[in-house]
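Visitor: A predicted structure for the sequence below; I have some questions about it.
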Amino acid sequence: MEDLTQLNNLPSHIHYLLHWEKQTPDRDYLIQPFPNGEVKSYTWKQIADQVRRMAAYIQSLDLTVPSQIAIYGKNSAHWIMADLAIWMAGHVSVPLYTTLNAEGTQYVLEHSECKMMFIGKLDGKGDSWNEVKTIIPTDMPCVKLPLSPDYDAPIWEDIIAKTEPTTQPVLPVKEQLATIIYTSGSTGLPKGVMQSFATLLAPSGELRTTFEVTSKERALSYLPLAHVAERIFIESSSLIAGFTVYFANSLETFVEDLNRAKPTIFFSVPRLWTKFYLGINEKIPPKVQNILFGIPVLGKIIKQKLLAKLGLNHVRYALTGSAPLPINIIKWYRNLGLELLEVYGMTENSGYSHITRMGQYQSGYVGHVQEKVECKIDENGEILVKSPGTMLGYYKNPEKTAEDITPDHFLRTGDMGEIDSQGRLKITGRVKDIFKTSKGKYVMPVPIEQKIGNDAIIESVCVGGASQTQPVAFVMLAEEVRNKLQQDSKRDEIEAHLENLRNEINQKLEPHEKIGFFVVIRDLWTMDNDMLTPTMKIKRNKIEAKYENRLEEWYKQSKHVVWE
């Protein structure tokens, strides 16, 4: 058994890289599939060598130490190598969302004062490369990673081939600034969250101990490495524990990639868990599942086969986060034998705050505090969290830092909540999302959205209606339902379903909270039209502004379901 205590205390990711290079030089660390079907494996020794050579190249550019260096690309083995090379050269990494538009990317590059950029895996289809390439400063040094698009810049492989490894590798101290992670900007301009090596590693160290994570684990990396969750769950955790990380080739090959990785630990978001669930339901209707699952012995075999088909039959721990997952879907996975654990956290505390403990799931709650985390509710109902992952502060914004971190180092989350007698936390809304109806009554939209979002035919929902008599729910139908509507334009069945859903939910709400009507939106909310953040959260202010002028007209129709 590996000594967890000793390995949880190295100062930086670079120290861990050098540790595993020495201990297990020939063991595979990163596994990268390519579009042509080739799969490349990189050992700890090979990665450390490439990182040293790229660090030497960065040092040869004579940038002021430390400078900020951007990484713009989808997840890949070389994304992590670029991050490590930036650190080994003594600099600070700034990850960029590949879905952030040109304006947002330009803002981050300028605000963070980036002096260099790594351009990674991009295709111009599921990302913003075609727009972003036009705003990259002409004098900014760039390096193209493998799988990068066409651009006039030196190529990683060429640099590695002709550059000797650095003779002056920087070994960071744990309190040192490691990265600036920009929030997804659901309420305005993105803020640069400064995280040190300690605040990135401490949560992973605690998770490693809690879940007894060893070097034998396998994980699939596909959620954006620009997001703090993947930086903790994949990058930091794999470097601490020394386990193998597989990457996904594309959305089309995702199940194949998952089956290659056979992950033992798996973290995903509600959208994917829901997609898996609906995909199985399409092939085996729920009524048939209930009959089959109830048959002794056979039921167990079928459940195991379904998990194997999804590539999840080796998973020891499965986590879900970033948004609530409908209760019926959580129960469905648990019935299959996969106990989904919900996690709650923020960029500002490295995503390390609360988790559902095994066997202690309670509907509507995000779980207990994680190890070494404290939580309390402020007088105004706001959740305050003290975590080993708490940021150093916001980059170039000491006023906002002072506003969001209390003198005793609790982070103001902006979420409202309550803690039950068992110590479990429930999120009841956002402090700034609360609005007032024309009757002068306050409405918290998030709990209502969670109730509506639990329905399988709804992909996304936004509850608004400030200054109106009753709240209104804007709903975006699930992809499968939208596809059926295109083939058969009859709305009656869907309308009846939504009307029943509205009536059912209104029975659970206070009179002033009851939904006046649903609006089925026509134009999808996407990152491209700025209605969703890069992490797929709704931009409430943008959505409300889009429909504000039509609310009066819709109220006058006196319908329970309105089609935009």
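Guide: It's in. Numbers count the residues shown, from 1 in each chain.

Visitor: going forward, measure contacts between C-alpha atoms and count neighbours the same way
Guide: OK.

Visitor: Pretty sure residue 368 sits against residue 354.
Guide: Yes - look at residue 368 against residue 354 with C-alpha atoms under 8 Å: they come within range, at 5.3 Å.

Visitor: Return every residue with contacts to both of those two.
Guide: residue 425 (C-alpha atoms under 8 Å, 6 or more residues apart in numbering).

Visitor: Please name the residues that touch the nearest residue to residue 66 once chain neighbours are set aside.
Guide: Counting by C-alpha to C-alpha, 6 or more residues apart in numbering, residue 66 lies nearest to residue 91, which is 4.5 Å off, once chain neighbours are set aside. Contacts of residue 91 were listed using C-alpha under 8 Å, 6+ apart, and they are 65-69, 178.

Visitor: And here is the other one:
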Amino acid sequence: MTTPLDFFYYWESQTPQQPFLHQPINGQWKTYTYSSAGIEARRLASALRALKLPSKTAVAILSKNCAHWFIADLAIMMADLVSVPIYPTLSAASVKPIVEHSESKVIFIGKLDQYAHQRDGIPEHVMKISFPDYGPHDGISWNDFVRDHEPLKENRHHTLDTLATIMYSSGTTGTPKGVMLTYGALGHVGERVRDNLKLVPSDTYFSYLPLSHIAERALVEMVVYATGCSVSFSESLEKFAANLEEVQPTVLGGVPRIWSKFQEGVLKKISQKKLDTLLSIPLVSALVKRSIRKKLGMSRIRVAVSGAAPTPVSLIAWFQRIGVNIWETYGMTENTAYSHSNWKKIKLGTVGSPWPDVETKIDGNGEILIRHKALMTGYYKDLETTAAVFTNDGFLRTGDLGSIDDEGFLTITGRVKDQFKTDKAKFIAPAKIEMMLAANKDIDQVCVVGTGIPQPVALVVLSDLGKLKPKDEIIRSLTKTVGEVNPTLEEYEVLKKIIVMRDAWTIENNFLTPTLKVKRNAIENIYVSTYPTWYAQNGLVIFE
């Protein structure tokens, strides 16, 4: 195994002029080669060392994805410090406990949209260093910080068991925990994914999902280091589509809601009925598919990955029709996002087979257990929870329920903590029901609940397409979907109501995690007292 820093040193010395980071600023692309990025990282590392911080001191990064995120992370590694990535959308109330719990002494302030609402979460004693080019500006500027420092000449090396980063989980059910990952774990995943997917230096990534999330950190940043390829970023949300179309990456990751938004963008311009017609004409079909892929920025895609939450089979099938094969992938912060993927073969409805060297088993309660060389060493300053999440023989308890078929493909059937009991005393795992409902293109978000009522109900947020339709058409659409879903369920799982929510669930109103997963606890806390009222109303479809 090789550490991510050693991978970078290799490309820096062997292919110094190879493009590494592509950053759009004010409509112009700025490119850092492995050499120029290395010089900047070494200069920053020299400045950090001059602070005389003890080895392994925590240094936080609060920023959206950008070239300087990568450079800062490299410098932290070179300076023998420990990185603490923070989601760029978190409020001050969420930033503060992470900075304090990790005991960060320095924080990088980067590309942010709402820093005014985050600043109070940074304790006064923590040194602030602001990225150049993006704003906001607080504390000392990056350029002023590095001005009087020469780039480090020596290459700092780390043992495989050395702590590299503390990554705080996005917290769908409670307070985020600090997951400790070593250089060996990060390097192992980068190396294995590179080899398994046969990635090469000419490959191009487009990085936009938060680097503070393990999927982007491990499967993008660490794989880029291992491969020696290049990565591009988006200038802003408004320019995201245009930037992606310009880049046309060969590797692209997404979460289900992002893939759904891509689909919606296409269907806003051409109806599904018309698209079906065009795709049925042999000579026209290839041209239409090519045109759609190019407009989406996917004309060169050879690896498309979806993760973080279950992806509806119908959505994967839709992309297959236009020539984009999405590989559903499964992992979590605690196993460095390295577990299962449809990389060998796409088997719809599953998250794939295990990556090489991953051991998987299902315990007596249906929980998925994982063991391999890239598991976390534990939760930072939490020995009790660490002990509880590992079995005596070293398997990680994932907290997910699942089953393994005779080909070794894993299907996620729910979360252990997401199960709820109706007042009929029946336990229900909502994930499979939510997946079936999500196949309806009028639905953007869904959460099946049922605490304190006889049968479960579904709370849904309409998609942009659904919001354009008259109420009676939405009622027909949702009624049809429930009519298709209910016959496949056990009697105690049958949906009795579908409630259309007035407002969308967002990160800002605390109903979504930074990776766009629904916070079930937040929904329960707000609406559980209303379940009986909705349940008693006439009709299948209820509008909040």
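Guide: Looks like it arrived, so ask away. What you see is a predicted model; the values in this text were computed from it and never measured.

Visitor: ok, back up a step: which among the contacts of residue 91 of the first structure count as buried?
Guide: Buried members of those, counted by 16 or more other C-alpha atoms under 10 Å: 67-69, 178.

Visitor: Reformat those as CSV; add distance to residue 19 of the first structure.
Guide: Rendered in CSV, the data for those read as follows (distance: C-alpha to C-alpha, whole Å):
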residue, distance to residue 19 of the first structure
67, 26
68, 26
69, 25
178, 19
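
Visitor: will you turn these into TSV that also has secondary structure and distance to residue 7 of the first structure?
Guide: Formatted as TSV, those follow (DSSP: H, G, I helix; E, B strand; the rest coil; distance: C-alpha to C-alpha, whole Å):
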residue	secondary structure	distance to residue 7 of the first structure
67	coil	29
68	strand	28
69	strand	28
178	strand	19
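
Visitor: And the residues you listed, which is closest to residue 206 of the first structure?
Guide: residue 178 (19.1 Å; C-alpha to C-alpha).

Visitor: counterpart of that closest one in the second structure?
Guide: Using TM-score structural alignment, the equivalent of residue 178 of the first structure in the second structure is residue 164.

Visitor: Wait, its match touches residue 82, no?
Guide: Yes - in this structure, residue 164 of the second structure is within contact of residue 82 by C-alpha under 8 Å, at 5.3 Å.

Visitor: count of neighbours near the aligned partner of residue 388 of the second structure in the first structure?
Guide: Under the alignment (TM-score structural alignment), residue 388 of the second structure maps onto residue 403 of the first structure. A total of 11 residues lie near residue 403 of the first structure under the criterion other C-alpha atoms under 10 Å.

Visitor: any idea how far residue 403 of the first structure lies from residue 414 of the first structure?
Guide: Applying C-alpha to C-alpha, to the nearest Å, the value for residue 403 of the first structure to residue 414 of the first structure is 11 Å.

Visitor: Residue 178 of the second structure -> the first structure?
Guide: Match for residue 178 of the second structure (TM-score structural alignment): residue 192.

Visitor: show me the contacts for the closest residue to its match other than its chain neighbours.
Guide: Nearest residue to residue 192 of the first structure, sequence neighbours excluded (C-alpha to C-alpha, 6+ apart): residue 182, at 4.4 Å. Contact partners of residue 182 of the first structure, counting by C-alpha under 8 Å, 6+ apart, are 94-96, 108, 190-193.

Visitor: would JSON lines of those with neighbour count and secondary structure be doable?
Guide: Output for these, formatted as JSON lines (neighbours: other C-alpha atoms under 10 Å; DSSP: H, G, I helix; E, B strand; the rest coil):
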{"residue": "94", "neighbour count": "27", "secondary structure": "strand"}
{"residue": "95", "neighbour count": "25", "secondary structure": "strand"}
{"residue": "96", "neighbour count": "25", "secondary structure": "strand"}
{"residue": "108", "neighbour count": "24", "secondary structure": "helix"}
{"residue": "190", "neighbour count": "17", "secondary structure": "coil"}
{"residue": "191", "neighbour count": "22", "secondary structure": "coil"}
{"residue": "192", "neighbour count": "23", "secondary structure": "strand"}
{"residue": "193", "neighbour count": "24", "secondary structure": "strand"}
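
Visitor: need the residues you listed in a markdown table with distance to residue 162 of the first structure, can you?
Guide: Conversion of the contacts of residue 182 of the first structure to a markdown table gives the following (distance: C-alpha to C-alpha, whole Å):
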| residue | distance to residue 162 of the first structure |
| --- | --- |
| 94 | 26 |
| 95 | 27 |
| 96 | 28 |
| 108 | 32 |
| 190 | 38 |
| 191 | 38 |
| 192 | 35 |
| 193 | 36 |
